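*Asks:* prediction below, plus the sequence it came from.
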Amino acid sequence: MGSIIELKGITKRFPGIVANDHISISFEKGEIHTLAGENGAGKSTLMNILYGLYQPDEGELLIRGEPVKFSNSKDSIRHKIGMVHQHFMLIPKLTVTENIIVGQEIGTALKVDRRQAGETIGALSEQYGLKIDPGKKVADLSVTEQQRVEILKVLYREAEILIFDEPTAVLTPQEIDEFCDILLKLKEKGKTIIFISHKLAEVMKISDRITVIRLGKVVGTVEKKETDSAELTRMMVGRDVNLGRRSRRQFEKAENILEVRDVSYTVNKTVKKLKSINLELRKGEVLGIAGVDGNGQEELVNVICGKLTPDSGSVVMNGKDITKDKIRDRKDHGLGLIPEDRHRDGLVLEYSIANNLILGLQYHETFAKNGIWLNFKKIHDTAEEMKEQFDIRCASVDVNAGTLSGGNQQKIIIAREASRDPDVLIAVQPTRGLDVGAMEFVQKTLLEQRDKGKGVLLFSLELDEILSVSDRIAVIFKGEIIDVVDAQSVTRQELGMMMLGSVKGKGGTEVGTAG
């Protein structure tokens, strides 16, 4: 169809780093062209240049064959380019229509014609299958609905070229499937899509062509039909990556190391979030907890970790009832946690890497005399050892944790928790937002803990991760465990149906619906 965008020798430098190193790519009209690469490869920087948020130090940008220079995003919008950012830019108190028309109001200075704008937005929503009520407040929308508002915003501005920056990072598997359908519909309507992602399943599902960027340089551009996930991974990381099932050590006596017995929990005395949950985690296994987000996973984690006290039932670890123990006591008893939100619950971003590596251990005699006087040399030396052991990539363990990439921040948490030698390690969405190299490291570490005889409880919304890492899988639906299955005998489709409430019978046949 011909190139609608050409990037020629684009170079962008920041202090101490070349984010884009003489990058040249062409994008054809009406295609879905994916930019793939690890976090920090330079993908988002390149697209921020195309959208006018950054200006290149070198190189040339051509739109429809004409050289252009963008000083800001308004310049790119005038050239019919729109960008949907990973973090939404919406005002919760305003309606869908009000959010979309900000800066594009129809009517006079004294009166904005919201009715006409709402009709236009409704028609766009219908045309592209986005299913959004223009009059609804953004505060009342789900995450996936808010993303659709962002898409409508760029369509309302008549964008022909749409850039999506890691758009599926916050979506569940079912929402990702719906989102991919939306992109295919946009392509069908003649839009050109630039899709930034490191999730190979969706890249292979919707792309026409894929350009891989590594360390700020283009590794190559391939046709989707002429490549596969293994080749793309090698291009992205520079080596083979194993995210599949690995051989496991067998334990003759796999006794229960953690038991959740008849646990129920109610919010505000009305909403039953957990209903008589029973789980057994064995020594030397990974037990995956699969379910659509919001079906009680958060409450179950918090009950086990001690943030919540159940209405009834008990939590038993190593034969000891810990239901009423404090969080610190549970950790000292052998419970480790990789939390879902590493910024909120896992790290203090303004603290150094070294201090984050001993967070929660600073009162132990190893690091503090009499639990008060910190031994800074011991803390620093320990941090240096953990930096090497867990491949934490940083200039120094004395820099703030907030300066690192998401993958390296996650390695800090994993290093801290694994170094405590826990009997039970709970991992909640441990690879969310990570690239394939970091994902491989996280999954390998979980399996190493399993093979040491530890029990690993894995909460994940990623079906492929649950299937490849788990030994057994418990499916949670509306606060109930509806089935526990062997990970090697259940299919992805069966697991997906179970997450929606269908109970798997012998041979994988549906025998009913929970709830």
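*Replies:* That came in fine, so what should we check first? Bear in mind the structure is a predicted one, so any value in this text is a computation, not a measurement.
*Asks:* please count neighbours and contacts with C-alpha atoms only from this point.
*Replies:* Will do.
*Asks:* stretch 112-132: which residues count as buried?
*Replies:* Neighbour-count burial for stretch 112-132, with 16 or more other C-alpha atoms under 10 Å as criterion, is recorded at 114, 117, 118, 121, 122, 124, 125, 128, 130, 132.
*Asks:* just the strands in the stretch 101-250 of the chain please.
*Replies:* Using DSSP state E, counting those that start in this stretch, the strands found in the stretch 101-250 of the chain span residues 161-165, 192-197, 209-214, 217-223.
*Asks:* most widely separated two among the buried residues of stretch 112-132?
*Replies:* The largest separation in those, counting by C-alpha to C-alpha, is between 114 and 128 at 20.9 Å.
*Asks:* below is structure B, check it against A:
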Amino acid sequence: MSAPQAEVTDAPDRGEPAVQLTGITKRFPGVVANSDVNLTVTKGEVHAICGENGAGKSTLMKILYGMQQPDEGDIAINGEPVKLRNPQDAIKAGIGMVHQHFMLADNLTVGENVFLGAENLHGIGRAARAKLAKFAEQVGLHARPDALLEELGVADRQRVEIVKVLYRGARIIILDEPTAVLVPQEVDALFKTVRAMQKDGFTFLFISHKLDEVRAIADTVTVIRRGTTVGTADPKTITSRQLAEMMVGSELPSPETRESTVTDRDVLRLDDVCLSVEGSERNVLDHISFTVHAGEVLGIAGVEGNGQTELVETIMGMRKGGGRIELIEAGGKTIELHKLGTLARREAGIGYIAEDRTRHSLLLTQPLWVNRILGYQTRKPVAKGQLLDIDGAREDTRRIVEEYDVRTPGIDVPAAALSGGNQQKLIVGRELSGNPVLLIASHPTRGVDVGAQALIWEQIRQARAAGLAVLLVSADLDELIGLSDTIQVMLRGRLVGEADPATVTPQQLGSAMTGASEDADETGGAA
């Protein structure tokens, strides 16, 4: 279907505008992030903003939330022109933002997180607690106000974020990738909350790459491509395929991989791996044992906070646990990883896509070619003996940029100048360039658009077909089911069941992940 047929099916007029952005333009050195963007959001609607990474969505939302100022254009809130010089101005205008990476302090309580910085509104006494209780009931937050945030699951943390913006008087709420870390049941609960709040007159801007979810929750969809608006659509009459076509000019990708390449050669073996944390009554990792074979993608499913992060970091040597972790080379040599440091594990042949690219995969202030060196500073093509090979690093960075479609003005720009999806493509290119025998991929497509997602899926498929062993951790259940040969379900630090990707559904997997199903048959595999 051609792009023009998919574009501009105007959504019905639903009332007075809550947000009007007119002619918004924002330039950065070498990049025009937004170019003459026009957007109208009606009061009381859920308005989705879609577009590939680098399309300008994040910049536009930062402008609306006062984090950045436009070079050109005008903003009106509830019909009144405004100048949003900082987030405080946005909050005063009734705008709140729930960030993809929650802006919360784990070592504070629910109440402290909500009250912090807003003490002048309702104090911190009875009136404040009454307001907190009211908003908590409104969004379905049942956690105690004195509960530490670190004790909450990811869905409740998100509810705390929503309560936080409501407490500050927001009536216009920006939700940035709100379902990225939620299982299907939690997505349903979030959508129920949004619809209930919508009936109470709240307005939502919903930023997401999950097009089926966009069509399920949104009243109107605006698509941004290469910095400018290309169309507004009615989600009731447009398909996900058409939306994808508007975004990137191609059909929706699929992670589906059904031809088996699994061999009987062991690559990674974990035997009775445990990890305890001071102050916790139970092990964060509780007697974990499994094997990943050459040509196999072993998926780990679990609600965040159930030990997946700790599992990956223990394998990488970032945490010290008990038990045995072994890497078996193609020639049969066994390397006892549990006796090695992180760099030695990398040098043994492990590629690592970290779940938080800004903390563990990139130096944001450094140019792309410097980021190519990270983790490979002792190996070709970025090192010669004991010295770095700068020319080799620069040349190989150019190769990665071309092969992995990293959209950048050049290899000398800082990593922070790239969109999240292009940062991720750079990381994937780097980690697959060292001829690893094992790839640990933790949320490899989190927060990336359908185009970048398709490229990353294809690279993993090709590496798997070439004999690479892959340990995949993902909150995207379609991705997990589509790419994996076997799925292990993780709950409270233990492996509690095995699912067959050929038969399990996202709903069944979500039930197993939350502990709602203890029956092995419900996860399509053997417990």
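*Replies:* Thanks, I have the structure now. These numbers come from a predicted model, not from an experiment.
*Asks:* just to revisit the earlier point, dump the buried residues of stretch 112-132 of structure 1 to a markdown table, plus distance to residue 10 of structure 1.
*Replies:* Supplementary listing: these in a markdown table, determined by distance: C-alpha to C-alpha, whole Å:
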| residue | distance to residue 10 of structure 1 |
| --- | --- |
| 114 | 41 |
| 117 | 38 |
| 118 | 40 |
| 121 | 36 |
| 122 | 39 |
| 124 | 34 |
| 125 | 36 |
| 128 | 33 |
| 130 | 35 |
| 132 | 38 |
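*Asks:* of those, closest to residue 159 of structure 1?
*Replies:* residue 124 (12.4 Å).
*Asks:* could you find the closest non-adjacent residue to the equivalent of that closest one over in structure 2?
*Replies:* Residue correspondence to structure 2 (TM-score structural alignment): residue 124 of structure 1 is matched to residue 135. Sequence neighbours aside, residue 163 is the residue nearest to residue 135 of structure 2 in space, at 5.7 Å (criterion: C-alpha to C-alpha, 6 or more residues apart in numbering).
*Asks:* number of residues surrounding the one you found?
*Replies:* 29 (other C-alpha atoms under 10 Å).
*Asks:* could you measure the aligned residue in structure 1 for it against residue 87 of structure 1, distance?
*Replies:* Mapped onto structure 1 by TM-score structural alignment, residue 163 of structure 2 lines up with residue 152. The gap separating residue 152 of structure 1 from residue 87 of structure 1 is 16 Å, by C-alpha to C-alpha, to the nearest Å.
*Asks:* what of residue 335 of structure 1?
*Replies:* From residue 335 of structure 1 over to residue 87 of structure 1 the distance is 33 Å, taken as C-alpha to C-alpha.
*Asks:* list the contacts of whatever helix or strand residue 113 of structure 2 lives in.
*Replies:* Secondary structure assignment for residue 113 of structure 2, by DSSP states H and E: helix 110-115. Contacts to helix 110-115 of structure 2, defined as C-alpha atoms under 8 Å, 6 or more residues apart in numbering, come from residues 104-105, 124, 128-129, 132, 143-149, 160-161, 163-164, 167.
*Asks:* looking at those residues, which are in helices?
*Replies:* Using DSSP state H, 128, 129, 132, 160, 161, 163, 164, 167 are the members of the contacts of helix 110-115 of structure 2 that sit in helices.
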